[in-house]
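>>> coordinates only, no sequence provided:
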């Protein structure tokens, strides 16, 4: 394959997947890993991709840019559904369950609304609305209690800041399902919003067990603010498209790595 064609294919893959591995690109393009690394270097010089350890990602503003809920909710819906189904299997009757804001936790809320009676604590108006809408849809959905904490609203529809943090410090949760913007071997779990990072840390402090929900595209993405180290997660649920190197790193970092099976 000619260099120009390879460059186009690499940029297309990065724009589609957000993070791509050198080994996967080399196999797909039928060239050596060294050739792919040289191509990535050229593309980085042109500002089209950003090199990361073992691969490449979208350049620029991932550390501070926070996509809106509507955009994120249309991305990787199959993966998020699979993760949500796996996460829902961890919830039992009468649990106090924390759901941080995000589109993957939103998918989980839709799985839980017809399930066991629980108490839900969330900083997402959208997640609270899911349970409210489900409250009139059958006897199995009548018993769940929803506590919506207040705060300043972010572009991703999280309620954050001192009001949210103060409320969470008074609560005790059996389990927290935490959505994140990115995950990285060194940076851990991150977000582009510093107030959201503080609120998520309060969520973690309130929970007996912390389960991070993150699809494969979050690997290699680093937001400006750290939420927690990999080892602070008791479990991480992701999808089957996560690469082998990422699986190895995460298996060594988090308490337990779960790979959600596709439908």
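Thanks, I have it. Worth saying up front: this structure is predicted, and the values here are computed from it rather than measured. Numbering: from 1, shown residues only.
>>> please make it C-alpha for all contacts and neighbour counts, starting now.
Fine.
>>> secondary structure element for residue 177?
strand 175-179 (DSSP states H and E).
>>> quick one: that strand to chain centroid distance?
With Cα atoms, centre = their mean, to the nearest Å as the basis, strand 175-179 stands 10 Å off its chain's centre.
>>> let's bring in a second one:
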């Protein structure tokens, strides 16, 4: 397929999905990842899409359509290097011998891989992370009970009567971040986020900078209950000021995926 028909096909795909990752674009169009990235550059320059970390987004996407949870297997492959850098920074905050809670989501998953062999106790409701840690880790692992919710990939019992454990730190991601706090669209993630934050001394948010532009409908946790946030250097001055105004300490890591492209 030549460039023009392929570009038209990508634009039509964006009308259906609003976001397409580099890996998915390469697979669907039958091209290399390098060609997919060049296509994204050309479409972005032509105003036919928005180049974002890990792929391309449609222009003028309504908030309700943009703020949706992608399947974990897709989200895991977006902005991977940024998420790994965030995860490494988060791992440096974990003390040996401590107990931590790790929430669901792709950035938290990458964080979990960083601490898999540490001398710590990990509690998680994330089915992908629990599977990884059970096969590849040596840390003490406790998995939340309840029904399996394949999307968003958690074990959860909405009728549960609380938890009998307490942790030093709670590591959590979010679908969006605003002055209101951590934003989500899935009701179970909202409940689980609130539940877990009450079981830990410190709540640490792991999000790449794209999340500050998203506006999901529900506040899962206000910024007043967030102690620290780790993101990449795509963070704008305006968003940094929001964090500062709410007393949230934040760490900015280098956006590795922006280098050499």
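It's in. Note that the structure is a prediction, hence the values are computed from the model and not measured.
>>> returning to that earlier point: so how much does the strand holding residue 177 of structure 1 differ from structure 2 once superposed?
On superposition with structure 2, the mean distance recorded for strand 175-179 of structure 1 (mean Cα distance after the TM-score superposition for structure 1) is 0.6 Å.
>>> so that strand corresponds to what in structure 2?
Against structure 2, the aligned range for strand 175-179 of structure 1 is residues 169-173 (TM-score structural alignment).
>>> show me where the stretch 151-261 of structure 2 has its strands.
154-156, 167-172, 176-178, 181-184, 200-206, 218-221, 228-232, 249-253 (DSSP state E, counting those that start in this stretch).
>>> I misspoke; the intended subject was the stretch 1-150 of structure 1.
Using DSSP E, counting those that start in this stretch, strands in the stretch 1-150 of structure 1 cover 19-21, 50-52, 55-57, 96-99, 119-122, 145-148.
>>> packing partners for the fourth one?
So that's strand 96-99 of structure 1. Here strand 96-99 of structure 1 touches strand 119-122, strand 175-179, going by 3 or more Cα pairs under 8 Å, 6 or more residues apart in numbering; DSSP states H and E.
>>> of all those, which one is nearest residue 91 of structure 1?
strand 175-179 (8.2 Å; Cα to Cα).
>>> okay, the angle between that closest one and strand 235-239?
Between strand 175-179 of structure 1 and strand 235-239, the angle comes out at 40 degrees (axes from the mean of the first three to the mean of the last three Cα atoms, to 10 degrees).
>>> which other helices and strands contact strand 175-179 of structure 1?
By 3+ Cα pairs under 8 Å, 6+ apart, strand 175-179 of structure 1 packs against strand 96-99, helix 103-112, helix 194-206, strand 210-213.
>>> make it 7 Å
strand 96-99, helix 103-112, strand 210-213 (3 or more Cα pairs under 7 Å, 6 or more residues apart in numbering; DSSP states H and E).
>>> need those in CSV (columns: mean neighbour count and distance to residue 34 of structure 1).
What follows is those, written out as CSV (neighbours: other Cα atoms under 10 Å; distance: least, Cα to Cα, whole Å):
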stretch, mean neighbour count, distance to residue 34 of structure 1
strand 96-99, 25, 43
helix 103-112, 23, 36
strand 210-213, 25, 33
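>>> tabulate those (TSV), appending distance to residue 262 of structure 1.
Listed next are these as TSV, based on distance: least, Cα to Cα, whole Å:
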stretch	distance to residue 262 of structure 1
strand 96-99	22
helix 103-112	15
strand 210-213	15
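>>> which among these is found nearest to residue 33 of structure 1?
Among those, strand 210-213 sits nearest to residue 33 of structure 1 (Cα to Cα), with 30.7 Å.
>>> quick one: that closest one aligns where in structure 2?
The aligned range for strand 210-213 of structure 1 is 203-206, by TM-score structural alignment.
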